[in-house]
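*Asks:* need coordinates for the below:
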Amino acid sequence: MAVLVGRRALIQAFRVHTADRDSACRIAAATACTRQYVLSGKATTRGYSSDSKDDLRVRYLDGEDSGIVVVGINRPKAKNAISKNLVKMMFDTLEDIKKNNKVRSVIICSLVPGIFCAGADLKERVKMHQSEVGPFVSKARALITELCNLPVPTIAAIDGAALGGGLEMALACDIRISSNNAKMGLVETKLAIIPGAGGTQRLPRVISVSLAKELIFAARVVDGTEACRLGLVNHSVEQNESGDAAYLRALELSREINPQGPIAVRMAKLAINQGIEVDLSTGLAIEEACYSQVIPTKDRLEGLAAFKEKRRPHFKGE
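*Replies:* The predicted model follows:
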């Protein structure tokens, strides 16, 4: 039990001390609001900050977890609502990830207990001139499309409420994992609008057209257990005392993906994403084209050699 508690504390401490690579020292010092955890006899501080520069914290894991990127949303006072600043920071982060061939998977999570993302920042929205609303929604939609189009697997760890744009963000990820008590819904019709960042298109593709209509028309909110039954999330896990059960399960899944051939995984994602939108014959042609990309790779030869020698392969993404 002591080992389990220590591991949870370590993970929790890691999550909140995630930092942009160029500003690690600054973020580590941010302590506008704190919680404390005991780890190896020392107090570890979980830091919250109202500084907009800390709205998003990005951590490139190392060691055995090298290749995993954790993107943590950190707007505690706004329930992680999507603001202009958050959109900009996420665009920059996704651009960095796309340029990094060492990245093998991405976890999108929250650093705020009990919330994944509450959707659009309505307090900011109400201050916008009507002429600003359309362009902002377009940029948010473009951001979520960029997330969907990342070449590596993406996992949404939903440890709290994911509403409106928050759920649309999760829908853009390849895999969704939630805690059993998380709340999810596209609730825009309550505000006399509709989902504007892909929700009307991605939800029917994830569950079914009729179920998606029911949830959107009624602005219904479901918990993690029901979301799993509907197929909205891949896994629903019982929440733990630390409030990060979905994140921990997402990390386990990333560790399953990590050892596989990175080029093969990227090509598999491309083949699935492109193929699902076309007829079977065209989809098979897409698969063939993607398969042809892995044949000349060094990783493919390494995989064959490792199989022959009965050892674990060491893929380099080459």
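*Asks:* switch to C-alpha atoms for all contacts and neighbour counts from now on
*Replies:* OK.
*Asks:* pull the contacting residues for the most centrally placed residue in the chain.
*Replies:* For the chain, residue 108 is the residue whose C-alpha lies nearest the centre (Cα atoms, centre = their mean; 2.4 Å). Residues in contact with residue 108, defined by Cα atoms under 8 Å, 6 or more residues apart in numbering, are 70, 71, 72, 73, 154, 155, 156, 157.
*Asks:* let's compare: structure for the following, please.
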Amino acid sequence: MSDHFVTVLGADEPIAEVRLNRPEKKNALTLEMLDALVAAGKDLAGKPKLRAVILSGEGTDFCAGLDTGALMAMAGKLDAVKQEMLTPPEGEAANRFQLPAMIWSQVPVPVIAALDGVCFGGGAQIALGADFRIATPDSRFSIMEGKWGLIPDMGISQSLPRLLPADRAKELIMSVRVLTGVEAEKYGLVTRLADDPLAEARAFAEELAAKSPDAIRAGKQLVDAIYAGTPAEHLRLEAVLQAELMGSPNQVETIMANMQKRAPVYR
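*Replies:* Coordinates of the predicted model:
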């Protein structure tokens, strides 16, 4: 199974690999890629032989975040985008933009993200939706939406509370700080470091696949339940806050200042 920019390998094998496949753009996300990730996750969730999933990016980077072209296209139809944000698909708590990160919690087996190069913005949130993250020491990780006058809104309300205390979460969201892999591990955003994250992820997946599949699935379900809050309310809050920010004067000024490489002038 594959989309033009998302490739799934071994979908019917015990260990499947899902790869962002746009290396010439540092695997920057288009809306079609987001939808393809959701489709891949839903398909894998129904595979009875599946034991583990590995997420990675083709080339030297995991994901540079949302493609600027996609961002500009969304800016041209803000009302429709906001409506889509505030109206999740039937039967889902998460909206179209949250599902690419949240879908991995619906996959009943461990999901391991292998992180090389940059892991920014939407890419970081997708990685945070995995159960484990393995990164190189010199990889770069940032929750970058604040650069554009926005907040992270791809399931961050579900992932960060499990990993960080509130002050650390606020620091990363507000400062748009870029962490190295070493720093991200110290913060708790990365599970472990490796010079070759994909090889390490494959070895870890093989280790987990050798365990009782019932116990592994139950273990994931147990921990997710222990750490669960009220996902529907939290995901709704992400969407409401983001919809209020999008297209507001200060958010537009943030974008223009970035594009024109000048200091922003806020109201």
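*Asks:* TM-score of the superposed pair?
*Replies:* Once superposed, chain against chain, the TM-score is 0.77 (TM-score structural alignment, normalised by the length of the second structure); 218 aligned residues with a Cα RMSD of 1.8 Å.
*Asks:* map the residue nearest to the centre of the first structure across to the second structure for me.
*Replies:* Taking TM-score structural alignment for the superposition, residue 108 of the first structure sits opposite residue 55 in the second structure.
*Asks:* quick one: its match is in a strand?
*Replies:* Yes. Counting by DSSP: H, G, I helix; E, B strand; the rest coil, residue 55 of the second structure falls inside a strand.
*Asks:* residue 45 of the second structure versus that one, what's the distance?
*Replies:* For residue 55 of the second structure, the distance to residue 45 of the second structure (Cα to Cα, to the nearest Å) stands at 14 Å.
*Asks:* next one: residue 259 of the second structure
*Replies:* 40 Å.
*Asks:* quick one on the thing from earlier: now flag whichever of the contacts of residue 108 of the first structure is closest to residue 46 of the first structure.
*Replies:* residue 72 (13.3 Å; Cα to Cα).
*Asks:* and that closest one, what's its match in the second structure?
*Replies:* Looks like residue 72 of the first structure aligns to residue 19 there (TM-score structural alignment).
*Asks:* so its match makes contact with residue 53?
*Replies:* No. Look at residue 19 of the second structure against residue 53 with Cα atoms under 8 Å: they stay out of range, at 10.5 Å.
*Asks:* in the first structure, what stretch matches stretch 126-137 of the second structure?
*Replies:* Stretch 126-137 of the second structure maps onto residues 169-180 of the first structure, going by TM-score structural alignment.
*Asks:* what about the helices in the second structure?
*Replies:* Taking DSSP state H to define them, one finds helices in the second structure at 31-45, 68-75, 78-85, 99-106, 121-128, 156-163, 166-175, 181-187, 197-209, 213-227, 231-245, 249-260.
*Asks:* just name the most buried of those helices.
*Replies:* Burial of the helices of the second structure is given as mean neighbour count (mean count of other Cα atoms under 10 Å); helix 121-128 ranks first at a mean of 28.
*Asks:* got the angle for that helix vs helix 31-45?
*Replies:* Relative orientation of helix 121-128 of the second structure versus helix 31-45 (axes from the mean of the first three to the mean of the last three Cα atoms, to 10 degrees): 10 degrees.
*Asks:* and helix 121-128 of the second structure against the first structure, how far off on average?
*Replies:* Between helix 121-128 of the second structure and the aligned residues of the first structure, the post-superposition mean distance stands at 0.6 Å (mean Cα distance after the TM-score superposition for the first structure).
*Asks:* which other helices and strands does that helix contact?
*Replies:* helix 99-106, strand 140-142, helix 156-163 (3 or more Cα pairs under 8 Å, 6 or more residues apart in numbering; DSSP states H and E).
*Asks:* how far does the second one sit from its chain's centre?
*Replies:* Spelled out, that is strand 140-142 of the second structure. The chain centre lies 12 Å from the centre of strand 140-142 of the second structure; the measure is Cα atoms, centre = their mean, to the nearest Å.
*Asks:* hang on, the earlier thing: got CSV for the helices of the second structure, with distance to residue 141 of the second structure too?
*Replies:* CSV is the format used below for these (distance: least, Cα to Cα, whole Å):
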stretch, distance to residue 141 of the second structure
helix 31-45, 19
helix 68-75, 18
helix 78-85, 25
helix 99-106, 16
helix 121-128, 7
helix 156-163, 14
helix 166-175, 10
helix 181-187, 7
helix 197-209, 14
helix 213-227, 23
helix 231-245, 21
helix 249-260, 20
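*Asks:* for residue 3 of the second structure, which of the ones you listed is the nearest?
*Replies:* From the helices of the second structure, taking Cα to Cα, the stretch that ends up closest is helix 31-45, at 6.3 Å.
*Asks:* now the closest one: which residue numbers in the first structure?
*Replies:* Using TM-score structural alignment, helix 31-45 of the second structure pairs with 84-98 in the first structure.
*Asks:* what does stretch 212-232 of the second structure contact?
*Replies:* Contacts of stretch 212-232 of the second structure (Cα under 8 Å, 6+ apart): 51, 93, 94, 108, 109, 110, 157, 158, 162, 208.
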